[in-house]
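J.: no sequence on this one, just coordinates:
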């Protein structure tokens, strides 16, 4: 049975890269050595592993990776720092039409 890792790398330019792999050590080495010159991280080396989470189900890992890729930088930093309270705050809908704010208008 495989395990899958969703990971976040911090690039030398300060940006973040999110990926998924079934072998974290090999994948990190590939990123660091610049195996693929078309990869986002190729020109942004050196890289630092900032976060990883292990999954037993590949579909859950893929779902989580795609979810993180859609997040803002602030949400990624909250996850990296383990600040789950801030992550919850950043995840709340703040649109004026959100049901939470509708009761305040009455």
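T.: Good, I have the coordinates. Given the structure is predicted, the values throughout are model-derived calculations rather than measurements. Residues are numbered from 1 along each chain as shown.

J.: going forward, measure contacts and count neighbours with C-alpha atoms only.
T.: OK.

J.: did I read that right, residue 64 in a strand?
T.: No. Residue 64: not assigned to a strand; according to DSSP: H, G, I helix; E, B strand; the rest coil it is helix.

J.: mind listing what it touches?
T.: Contact analysis of residue 64 by Cα atoms under 8 Å, 6 or more residues apart in numbering lists residue 6.

J.: put this beside the first:
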């Protein structure tokens, strides 16, 4: 069972990036997409889920999020393009 998720939101391919962590990925991405909460993602229109990974432990997910936030932008882009080269919005796949 997946307990926590690290994810990257964007507004367009190679656009602004946001790295986050959550225990409810579907709900959290929905909040970003609808602008339900104020903040960076709403301000920059980050509605596309470009990348996510699961973790069995919330502490491991938090550490991974902190690690990714320190990465250079080009490393984050490489991470996204490794699994999602077309920068598809992965949100719809979560609902299946």
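T.: It's in. What you see is a predicted model; the values in this text were computed from it and never measured.

J.: After superposition, what is the TM-score?
T.: The pair, once superposed, lands on a TM-score of 0.76 when counted by TM-score structural alignment, normalised by the length of structure 2; 82 aligned residues with a Cα RMSD of 2.0 Å.

J.: Now do the same for the most centrally placed residue in structure 1: helix, strand or coil?
T.: Centroid-nearest residue in structure 1, with Cα atoms, centre = their mean: residue 68, separated by 4.0 Å. Three-state call for residue 68 of structure 1 (three-state DSSP): helix.

J.: ok, the equivalent of it over in structure 2 to residue 28 of structure 2 distance?
T.: Superposed on structure 2 with TM-score structural alignment, residue 68 of structure 1 falls opposite residue 68. Counting by Cα to Cα, to the nearest Å, the separation of residue 68 of structure 2 from residue 28 of structure 2 is 18 Å.

J.: now swap in residue 40 of structure 2 and tell me
T.: 14 Å.

J.: Settle it for me: which of those two has more neighbours?
T.: Legend: neighbour count by other Cα atoms under 10 Å for residue 40 of structure 2 and residue 28, higher for residue 28 (16 against 12).

J.: so what corresponds to that one in structure 1?
T.: Under TM-score structural alignment, residue 28 of structure 2 pairs with residue 27 in structure 1.

J.: My guess is its match contacts residue 21. True?
T.: Yes. Counting by Cα atoms under 8 Å, residue 21 is a contact partner of residue 27 of structure 1 at 6.8 Å.

J.: Next up, the contacts around residue 85 of structure 1.
T.: No contacts exist for residue 85 of structure 1 under Cα under 8 Å, 6+ apart.

J.: ok but it is inside a helix, no?
T.: Yes. Counting by three-state DSSP, residue 85 of structure 1 is located in a helix.

J.: Go through the helix or strand where residue 52 of structure 2 lies and flag the buried ones.
T.: Using DSSP states H and E, residue 52 of structure 2 sits within strand 48-55. Neighbour-count burial for strand 48-55 of structure 2, counted by 16 or more other Cα atoms under 10 Å, picks out 48, 49, 50, 51, 52, 54, 55.

J.: Thank you, goodbye.
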